[in-house]
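J.: Predicted model and sequence follow; I will ask about them next.
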Amino acid sequence: MDWDHIDRNEYFYKKFDFEVNLNHEERDGNILWINPSKSGSIEDYQSLNYKPGIAGLMQELSEIEDKF
């Protein structure tokens, strides 16, 4: 994310119904879009217990490693 223009980006994504969770102090967060044509919701996404970004990738790799 380009933190020099975060306010403009945040406004844009919220305007188009993205789920925006940003921590401005830590310069961290995520922007999520749920495809409405798939009848999804933020609750469905959260029920998957998936973390976006690098945290999600690390979680996936850890789960794969645990299987072996």
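T.: Looks like it came in fine.

J.: use CA for all of it now, contacts and neighbours both
T.: Will do.

J.: give me the element residue 62 is part of.
T.: helix 53-67 (DSSP states H and E).

J.: in the helix or strand where residue 12 lies, what's buried?
T.: Assigned by DSSP H and E, residue 12 falls within helix 6-15. Across helix 6-15, burial judged by 16 or more other Cα atoms under 10 Å covers residue 10.

J.: Included below, for side-by-side comparison, is a second structure:
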Amino acid sequence: MSMTREEIVSVLGPTDETLVADILSTGASFEELREAWAWLNGDEALMGEGRPLPGTRVAELIDLLDADEDD
């Protein structure tokens, strides 16, 4: 199921519409966005839990979110 703008904002907080559109264009789910956010903000903890590395969509989201943080 596609995620909504409101779901994106619930994870990221206020963000620009370009990033929202880029995230929506990935076709990722809300759960994938939450996982990407978790990896970006605490990947060592997730690796310590023995979680597998992120899948393709999650990795794409991480790239989008990480690029936004560099601005």
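T.: Happy to help now that I have it. Computed from a predicted structure; not experimentally measured.

J.: What value does the TM-score take for this pair?
T.: Superposed pair, TM-score by TM-score structural alignment, normalised by the length of structure 1: 0.28. Supporting alignment: 37 aligned residues with a Cα RMSD of 3.4 Å.

J.: if we can go back for a sec, pull the residues that contact the helix or strand following the helix holding residue 12 of structure 1.
T.: With elements assigned by DSSP H and E, the helix or strand that comes after helix 6-15 of structure 1 is strand 19-23. The contact list for strand 19-23 of structure 1, computed with Cα atoms under 8 Å, 6 or more residues apart in numbering, reads 10, 13, 14, 28, 29, 30, 31, 32, 33, 42.

J.: now, which of the residues you listed lie within strands?
T.: 28, 29, 30, 31, 32 (DSSP state E).

J.: JSON lines please, covering these and showing distance to residue 62 of structure 1.
T.: What follows is those, written out as JSON lines (distance: Cα to Cα, whole Å):
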{"residue": "28", "distance to residue 62 of structure 1": "22"}
{"residue": "29", "distance to residue 62 of structure 1": "21"}
{"residue": "30", "distance to residue 62 of structure 1": "21"}
{"residue": "31", "distance to residue 62 of structure 1": "23"}
{"residue": "32", "distance to residue 62 of structure 1": "23"}
